[in-house]
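Trainee: Compute the structure for the input listed below.
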Amino acid sequence: MAEARCPASCGELIQGWILGGEKLVSCPVNWFSHVNVSDGMPSKHERPLMRQMLVNVLQHLGIAAEAAKGLRIDFDSSIPLAKGMASSTADIAATAQATARHFGVSLDENTLATLCVKLEPTDSTLFRQLTLFDHQTAATQRPNEWLPNIDILLLESPQRLNTADYHRRDRRQSLLEQAATLSQSWALFSQAMQDRDHHKLGEATTLSACANQQLLPKPRFDELLTIVRHSGIYGLNVAHSGSVVGLLFDAGRHDVEQLCWLLQQRRITDDYPQQHRLQLIHGGVR
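Mentor: As a prediction, this is how the structure comes out:
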C-alpha cells in the first residue's frame, strides 16, 4: 500500500488575465484529500477522475493498463465539493503520487502538473511554493519563496459550481476587460512576495477579488469589503470559479471574535452560514 495527501485551497490569492493568458495562484489551506493505493479489487466509492489518473500514471511509468484492474483506491477527504476549494485537484494529485509510490517511484511537481492538466484545469496547490500557474496547460510555473503567516476565516456558501463547466464557458472577453486590474494585482502580489509584506499581499488579493465580481459575483461582497476596511485585516480573497470567500488576518494582531461578530451583526452569515478558521500552508503532495 502507498499513500499521499494534497491540500485544499481557499479559492485563489489571485486569478485572471496575467502575462498574456489566464493564470492563478492558489491559496493552500490545512484541509486535505488522503489517498491510498493498494493491491485489491477496485472500490465502488472512487471518484471518477481518480481511476483515470491511476491509469494515466501506469502509462507514464510504462506499466500495462491491465494492472489497474488489480489496484484499489481508497480515500478520505475533508474538502467541500464544488465550492472552489480544489477538491478535485487534491484527489487526482494525491492519487497520482500514491499510485507512483505503490510502484516505488516518486513524481516531481512538474510531472504531477502535466498529468493533472491532461484531465482538467488544475489548481497550483500541488506545488510546495505559492506558484503562478497556467491551470489549463501547465506551461507557466512561477514559484515564490515566501510563505506568509496568514490565518483565514473561510466563509462557506451553500452555493455549488461545477468548475469544469465554468471553465468551458467563453470568458475571454470578460477576462480581457479586467486585464489591467489583474496586471496591477500581479504587480502588487510580486512586490508583496519580494518585500514580505502582508498588507500589500492583502491589497493584491482584494483587487483580484474585486475584478472577479464582474465574472462570478459573490453575495454581500461590498459589505465584506467594508468589514475588511473597518477591521484592519489584511484583505480578502475569493474562489474565482467557486463560492467561498476568505478573510485574511493574523490571529496575533486581529480580533477574530470581533470579525465573527461583525458578520453576524450584518447578517452576512445568512449567505455564508458556515465559517471555518484555517491557515495558509505550504502546498505540495505529501
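
Trainee: use CA for all of it now, contacts and neighbours both
Mentor: Fine.

Trainee: next one: stretch 224-243 to chain centre, how far?
Mentor: What separates the centre of stretch 224-243 from the centre of its chain is 16 Å, taken as Cα atoms, centre = their mean, to the nearest Å.

Trainee: Tell me which helix or strand Leu216 sits in.
Mentor: Assigned by DSSP states H and E, Leu216 belongs to neither a helix nor a strand.

Trainee: now swap in Arg72 and tell me
Mentor: Using DSSP H and E, Arg72 maps to strand 71-77.

Trainee: Which parts of that strand count as buried, going by neighbours?
Mentor: Residues of strand 71-77 classed as buried by neighbour count (16 or more other Cα atoms under 10 Å): 71-75, 77.

Trainee: Give me the contacts around it.
Mentor: Around strand 71-77, the neighbours that count as contacts under Cα atoms under 8 Å, 6 or more residues apart in numbering are 31-43, 45-46, 50-51, 95.

Trainee: what's the answer for stretch 151-159, then?
Mentor: Under Cα under 8 Å, 6+ apart, the answer for stretch 151-159 is 10, 83, 243-251, 271-280.

Trainee: Run the chain-centre distance for the strand holding Arg72.
Mentor: Chain-centre distance of strand 71-77: 21 Å, with Cα atoms, centre = their mean.

Trainee: And for stretch 112-129?
Mentor: Taking Cα atoms, centre = their mean, the mean C-alpha location of stretch 112-129 is offset from the chain mean by 10 Å.

Trainee: Could you tell me the end-to-end distance of it?
Mentor: Between the opening and closing residues of stretch 112-129 lies a distance of 14 Å (Cα to Cα, to the nearest Å).

Trainee: Could you list the buried residues of that stretch?
Mentor: For stretch 112-129, burial by neighbour count (16+ other Cα under 10 Å) applies to 112-117, 119-129.

Trainee: To compare with the earlier structure, here is another sequence to fold:
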Amino acid sequence: MTADTRRAGADVVSRGRGYASCHHGEILQGVFLDGRGRRRAGLVTLPMYGLGTTAEFVRRPGTDLSVVPADRTKALRAAGLAVEECVRLLGGPACGGELRLTADVPVGLGMGSSSSDVIAAVRAVADAYGLRLPPQTIAALAVRAERASDPLMLDGRPVLFAQREGHVLEVLGEALPPVVVVGCTLGGGRPVDTLSLPARRYDDEEVQAFEQLRSALRRAIADRDPALLGHVCTASAKRGQRTLRHAEFDTLRHVARRTGATGVQIAHSGNVAGLLFDPAGSGLRRRMRHCVHALNSNGIPVTRTFTTFTTTEEIPDGSATGRAAERRDGRAHRGVDRPAGPDTPRRPAHMSAL
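Mentor: Purely as a prediction, here's the structure:
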C-alpha cells in the first residue's frame, strides 16, 4: 500500500495526502454548443499556481467521517463520495475517518477555493487507499459534491470545461499565450455569494457570440497571441458585467488602455481581476509600475503578479515568478518514471505578492 499505515488494535489506520491549486478566475465563461449542437454551460479558467489546498485523510474503521475545519461541508461530502468510489474499486467495507484541510486560497473571490478543497479531499482519500484516481473520476465526484466544479483536476492545459457536468468540451491547445498578469480585487475584496446571483438566460445572439469568442481563443492559443487572448478576456468580462455589475469595470479598462495592457480579466463568480500584459512588449516594467500605481490610486488593491509561462526573468516588483504546476501530494501521486499525463505532478511555484 502506498499510503502511510499503522496498526491500531485489529484495525489498520491509513493516512493519505492530496493537493489542488486554485485559479485566477475565468478567461471565458458562457454557453457553448457541443458536438451535437446542444447548449452547454462552460468555462476556461486562468491557472495560477502557488496557492491551494492541502488535505490529509486518516482512515479510521468504525468511525464516522469528519472534517477540520468543520465548515468545509463540500469537502466532507467529497470525501464520503471518494470513500465509496475506492471501496467500489477495491472491495471491502466502507470506513470513516478524519479529513483535515489547510488552505491559503481566499474564499469567495472566484478563485476556486471550494473546488480546490474538494479535489484535494478526493486525492487524499484515494491516497489513503493507495489509489490514484483518473481526472475524469475526480471531476465526476467533484460535481456531485458541489454541483459545479472548476477544472483544477486537469493538467493546466487550456480547456473548455462543462463545470456542471464535470467533463471537457474541448482541449483548446497545449498552453496559453505568454502573458504577465497584474492581479487585483474589486468590490473591496468582499466575497461573492454565487448562489445569490440571478440566473442568466442566453438567447441565440449570445450563444453565437460565445462561439465566436471560443474560436478566437482557439486562434490565440494556436498563434501564441497575447493581444487576442486579451481581447477574449475583455469581451467575456464585459458580458459578465450584465450580472456582476462591478463598479470598477470602466476604471480597469481605462487603466488597461493607458498602460498598454492587452486586456482585462475578471472572475465570473467573484471579485478577483487582472490586467494582462504582453511580456515581449516594450517598456514592460515601466508600464506595469504605472498600472500598479493607477490601480492603487483608484482604490483597487493590487494583490500579486504572475505569468502563464515558466520564466526566470524578473518582473517590476523585483521578484521572479512563472508558470509551474502544483504538487499532487500523497505517495500514490508520486512516481519517477510515470509518463506525462493529465494528472502528472510538477514542481510547486512561489507566487510573489506585490
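
Trainee: Can you pull the TM-score for these?
Mentor: Superposed pair, TM-score by TM-score structural alignment, normalised by the length of the first structure: 0.88. Supporting alignment: 277 aligned residues with a Cα RMSD of 2.3 Å.

Trainee: list the contacts for Val25 of the first structure?
Mentor: Contacts of Val25 of the first structure (Cα under 8 Å, 6+ apart): 12-15, 123-124, 130-133.

Trainee: Filter those residues by whether they're kept in the second structure.
Mentor: Checking those against the second structure (both residues aligned by TM-score structural alignment, their matches' Cα atoms under 8 Å), the contacts still present are 12-15, 130-133.

Trainee: hang on, the earlier thing: can you select the buried ones among the contacts of Val25 of the first structure for me in ChimeraX?
Mentor: One line in ChimeraX is enough to select the buried members of the contacts of Val25 of the first structure, burial here meaning 16+ other Cα under 10 Å:
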select :12,13,14,15,123,124,130,131,132,133
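
Trainee: farthest pair in the contacts of Val25 of the first structure?
Mentor: Greatest spatial distance among the contacts of Val25 of the first structure (Cα to Cα): Gln15 and Leu130, at 12.8 Å.

Trainee: Identify the residues contacting stretch 112-122 of the first structure?
Mentor: Residues external to stretch 112-122 of the first structure that are found in contact with it (Cα under 8 Å, 6+ apart): 49, 53, 56-57, 86, 89, 92-93, 96-97, 126, 135-138, 164, 167.

Trainee: chain center to the biggest strand by length in the first structure, what's the gap?
Mentor: Longest among the strand segments of the first structure by residue count, using DSSP state E, is strand 21-39. The chain centroid and the centroid of strand 21-39 of the first structure are separated by 7 Å, computed with Cα atoms, centre = their mean.

Trainee: ok, back up a step: please indicate which of the contacts of stretch 151-159 of the first structure are buried?
Mentor: For the contacts of stretch 151-159 of the first structure, burial is judged from neighbour counts taken by 16+ other Cα under 10 Å, and it is met by 10, 83, 243-250, 272, 275, 278-280.

Trainee: Tell me where the stretch 201-350 of the second structure has helices.
Mentor: For the stretch 201-350 of the second structure, the helices defined by DSSP state H, counting those that start in this stretch occupy 204-223, 226-244, 249-259, 284-297.

Trainee: scratch that, the stretch 51-200 of the second structure
Mentor: Assignment of helices within the stretch 51-200 of the second structure using DSSP H, counting those that start in this stretch yields the ranges 73-90, 113-128, 135-146.

Trainee: what's the closest of these to Leu244 of the second structure?
Mentor: With Cα to Cα as the measure, helix 113-128 is the member of the helices of the stretch 51-200 of the second structure nearest Leu244 of the second structure (19.0 Å).

Trainee: The closest one aligns to what range in the first structure?
Mentor: Mapped onto the first structure using TM-score structural alignment, helix 113-128 of the second structure covers residues 87-102.

Trainee: Just give me the mean distance for the matching stretch relative to the second structure.
Mentor: Compared with the second structure after fitting, stretch 87-102 of the first structure has a mean deviation of 0.7 Å; criterion: mean Cα distance after the TM-score superposition for the first structure.

Trainee: distance between that stretch and the chain's centre?
Mentor: For stretch 87-102 of the first structure, the separation from the chain centroid amounts to 15 Å (computed by Cα atoms, centre = their mean).

Trainee: Could you do stretch 154-172 of the first structure as well?
Mentor: On Cα atoms, centre = their mean, the centre of stretch 154-172 of the first structure falls 12 Å from that of its chain.

Trainee: Which residue of the first structure sits opposite Thr234 of the second structure in the alignment?
Mentor: With TM-score structural alignment as the matching criterion, the partner of Thr234 of the second structure in the first structure is Thr206.

Trainee: quick one: that match and Ile233 touch, right?
Mentor: No - using Cα atoms under 8 Å, Thr206 of the first structure makes no contact with Ile233, being 11.3 Å away.

Trainee: Spatially nearest residue to Leu262 of the first structure, not counting backbone neighbours?
Mentor: On the basis of Cα to Cα, 6 or more residues apart in numbering, the spatially nearest residue to Leu262 of the first structure that is not a chain neighbour turns out to be Ile227, at 7.4 Å.

Trainee: what does the one you found align to in the second structure?
Mentor: Pairing criterion TM-score structural alignment: the partner of Ile227 of the first structure within the second structure is identified as Val255.

Trainee: how close does that match get to Glu84 of the second structure?
Mentor: With the distance defined as Cα to Cα, Val255 of the second structure ends up 50 Å from Glu84 of the second structure.
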